[in-house]
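A.B. asks: need a 3D model of the sequence below.
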Amino acid sequence: MRKIWILVCISCLLLPGCIDGLSFGEEDESITKGIVPMSSTEIEAILNDPAAIDIVALAAAESRFHAEIYAKELNDGEVSEFTFIIGKDDINQLAETGIEVQSGMMGIEYAIVQGNSSNINIRVGNQWFLARDLEPEYVDPFIELAEDAEEEAEDESDFDLTPDLDALELDLVGFDWVVTIDDLSFQQVATTSNDTHEIMVEFHEMPPRIHSVEVFSFDGNEASSVTLSWGEDVALELKDDYPRTSVTIEMDEEEGTEYLDSGESIYVWGGEVNSDHEQEVDVGDLEIRIGEENEDEEFVYNLSMLLTDVTANLTDENGDYWLIEWGDHDSNSLVSSGDEWRVETNSSDGWELEVRIYDHWADAYEGGPLPGFDLFFLLGALAFAAVRRKTFLS
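C.D. replies: Model prediction:
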């Protein structure tokens, strides 16, 4: 995890030709009113100090911390942009994670704020929603990120988002930095450039701490940045007046034909809530429904069962039987990992129907405001991995 965030920004500097041909001056230019601006040597000492760019360690030292990583590139005439957001608030026991991906005509923007509260706020684009979790738990997302990165390193996945930067020689010395400062805020902005790219580093406080690093090409086709913030400005909060959204149940599902000892065939749907499930909700809020979409793409159902009923034996208009079952494996009256549902029928038309779970709390079918955050996180991971492969494997 050491230097995880710097990989995006420093990547440009490692590309062939990116740092070649720099013309160095003998003195730093500066605009000052009182305090002495940082020298090029001091700037590069901070950029090359592992402690100054260790995002996990920096987050651990703050009760409130926020990081935003951005990358932009041009591939085959199409611009792709990716932003990863991660923040924590130990005081309010809340965490935020999110992604934004823009590639051609496709755009995704999703964020979630959750923690030690039954309320969850989810943002899709500019719209916020209210979800819930009746067994809330605050997890420091930076610690979780570090653990995930270690697992990725052990698995040597093709989509490793955190390459070992120790294997690279990041010798950032000899740049001629132009520094501007603000006496009142102690803000210092240092810039340098070559024939193709410009680099800007913003420092806050005294002694100086890195607030942001930006690298962008003059043609506008490539850009990378990391922005770090801390303190009251990045405090997190939850609101309970947003529109409600339905629970997302992480399930392993299957369906198909089974044959009884008598030789009779039945059609079966089944699902088990897996270990990735996080939003534990009251089973009394949910209902299993069986039906199909009409011409207006509206789901029409004729058979249903509240999960609190546990078992229902139903007969349809054709005289075929339908057995619906719910298993609360830990008897906690919440939808949680290990719970199971099953639907079976001897109807010959059973395979044409769908089984959906309706959330009465949100007055909507299960799945949240978008069908599966994991899908969008994967898309974001692939976009980030593409940047990583281009940068480090070229």
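A.B. asks: going by C-alpha atoms from here, please, whenever you check contacts or count neighbours.
C.D. replies: Fine.
A.B. asks: right, and the helix or strand after the strand or helix carrying Ala146?
C.D. replies: Counting by DSSP states H and E, the element that carries Ala146 is helix 141-155. Remark: after helix 141-155, the chain's next helix or strand is strand 178-182, criterion DSSP H and E.
A.B. asks: which residues in the stretch 201-350 of the chain form strands?
C.D. replies: For the stretch 201-350 of the chain, applying DSSP state E, counting those that start in this stretch gives strands covering 209-217, 223-230, 251-259, 265-273, 286-293, 299-306, 311-315, 321-327, 340-345.
A.B. asks: one more, please, to line up against the first structure:
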Amino acid sequence: MISCSSGCLEVPIESCEDTDCFPFNNDLLNELLSNPESLDVLLLASENSRLRVKSSTTYQTETQLGEIHWNVAKDDEQNLRSIAMRFSLGTTSIDTEVLEGTETTNIRLGNVWYEGRDAIPDYKDPFYDIAQQAVEDPDGFWPSFGFDTTSISGLEWTITHDLESLEQVASAQNDTHSIILVLKGVPPELIGVELYGNDDSAFVLSIEKGDDVELSLKPDLPRAAIEFNVEDPVQLSDGTTIWAGYVPLGFTSEVDATELSFQVIESESTIVEFNLADLTSNQTDVHGDWWDFIYWDYSGDGYFSASDYYEIRTNSTNSVSIKTYDSWADTWAGEITPSNG
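C.D. replies: Below you'll find the model as predicted:
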């Protein structure tokens, strides 16, 4: 037997009377759960540079089964964050992920990844960012990371443990749910909560941190053009037509204006083109009609970004459409280039 007189971690096999002990007994677990900070995602975000929180919610409507899955992660050292969401209700499904924080971004639609860009990346801790947005828009669609552990304190728990992994699993029941908790480490920390309702509903939350969290950008992806559409035209009393509007606040990237152009399309052919870096332009099309273009960098950041203003006027009465061409992606806004660019 090797003697450890100093520097060795000794893990007691028998239960003890301190919340730092391993394994927990029923009273120690309930003491932990009675602390509202025992599962505080914002506190975890402030204490860990690498963090991932996943949640799944299952619910039953009158006719269909619904599921909402969130997977939010960050790596402060790399200035990378990932926000993934999968929603399904019956035969309808949405599955997306955005990996961002640097000039190169990755976007996943279903199982397919694409490359995006952001000329002025502004990395924000996703957990604090989401919390702030949820306060500003409480009716919005946000991750369900909040869980009040005090609501399940005081139950009778069955606890098992594994000495090698320092993991404990506790299970209990109340009037409405079967509950499973996962704890790990010394002192034990709550890293998983599972609630299974008597009405077939379910809520599962899990936490990873430190070296268990890995984020990295994928190379050699097809490029995704910006998501932007010109507003519908309005007919003015003087006979002219105008397309005008602001870049939506939800447009979170900054893009070099030289990479974008408004193109007037008639019968699938471009008859007038305006590069946004020119700011203003007056042109005449093949029919002799005039076109006035204005782009105003309202935000003043030097890039095409949220709150910028654009305006297109013409005396043309021909049937045309206005599309935005993204030269970086070599395709129209909202589309994907077929090659790696």
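A.B. asks: whereabouts in the first structure does stretch 215-223 of the second structure align?
C.D. replies: On the first structure, the counterpart of stretch 215-223 of the second structure by TM-score structural alignment is residues 236-244.
A.B. asks: does the most centrally placed residue in the second structure lie in a helix or a strand, and which?
C.D. replies: Nearest to the geometric centre of the second structure sits Ile83, at 2.7 Å (CA atoms, centre = their mean). Under the criterion of DSSP H and E, Ile83 of the second structure resides in strand 80-89.
A.B. asks: so where is that strand in the first structure?
C.D. replies: Using TM-score structural alignment, strand 80-89 of the second structure pairs with 94-103 in the first structure.
A.B. asks: quick one: contacts of the matching stretch?
C.D. replies: Here stretch 94-103 of the first structure makes contact (CA atoms under 8 Å, 6 or more residues apart in numbering) with 78-89, 107-116, 138-141, 236-237, 376-377, 379-380, 383.
A.B. asks: pull out the buried residues from these.
C.D. replies: 79-89, 108-116, 138-141, 236-237, 376-377, 379-380, 383 (16 or more other CA atoms under 10 Å).
A.B. asks: which residue packs closest to Ile179 of the second structure, ignoring adjacent ones?
C.D. replies: Sequence neighbours aside, Leu195 is the residue nearest to Ile179 of the second structure in space, at 4.7 Å (criterion: CA to CA, 6 or more residues apart in numbering).
A.B. asks: for Ala71 of the first structure, same thing?
C.D. replies: Ser224 (4.4 Å).
A.B. asks: ok so, going back, separation between the residue nearest to the residue nearest to the centre of the second structure when sequence neighbours are not counted and Phe203 of the second structure?
C.D. replies: Spatial nearest neighbour of Ile83 of the second structure, chain neighbours left out: Val72 (4.6 Å); criterion: CA to CA, 6+ apart. Val72 of the second structure sits 16 Å away from Phe203 of the second structure, going by CA to CA, to the nearest Å.
A.B. asks: could you check which helix or strand contains Asp374 of the first structure?
C.D. replies: If you go by DSSP H and E, Asp374 of the first structure is part of helix 373-392.
A.B. asks: rewinding a little: in the match of stretch 215-223 of the second structure, what's buried?
C.D. replies: Buried residues in stretch 236-244 of the first structure (16+ other CA under 10 Å): Leu236, Glu237, Leu238, Arg244.
A.B. asks: same question for stretch 300-311 of the first structure.
C.D. replies: Across stretch 300-311 of the first structure, burial judged by 16+ other CA under 10 Å covers Tyr301, Leu303, Ser304, Met305, Leu306, Leu307, Thr308, Thr311.
A.B. asks: okay, the angle between the helix holding Asp374 of the first structure and strand 223-230?
C.D. replies: If you take axes from the mean of the first three to the mean of the last three CA atoms, to 10 degrees, helix 373-392 of the first structure sits at 120 degrees to strand 223-230.
A.B. asks: could you find the closest non-adjacent residue to the counterpart of Gly327 of the first structure in the second structure?
C.D. replies: Aligned by TM-score structural alignment, Gly327 of the first structure pairs with Trp296 of the second structure. Leaving aside its sequence neighbours, Trp296 of the second structure sits nearest to Tyr309 (CA to CA, 6+ apart; 5.1 Å).
A.B. asks: residues contacting the one you found?
C.D. replies: Here Tyr309 of the second structure is in contact with Ala244, Gly245, Tyr246, Val247, Tyr295, Trp296, Asp297, Tyr298 (criterion: CA under 8 Å, 6+ apart).
A.B. asks: so who does the counterpart of Asp49 of the first structure in the second structure touch?
C.D. replies: By TM-score structural alignment, Asp49 of the first structure lines up with Asn35 in the second structure. For Asn35 of the second structure, the residues meeting the contact criterion (CA under 8 Å, 6+ apart) are Thr149, Thr150.
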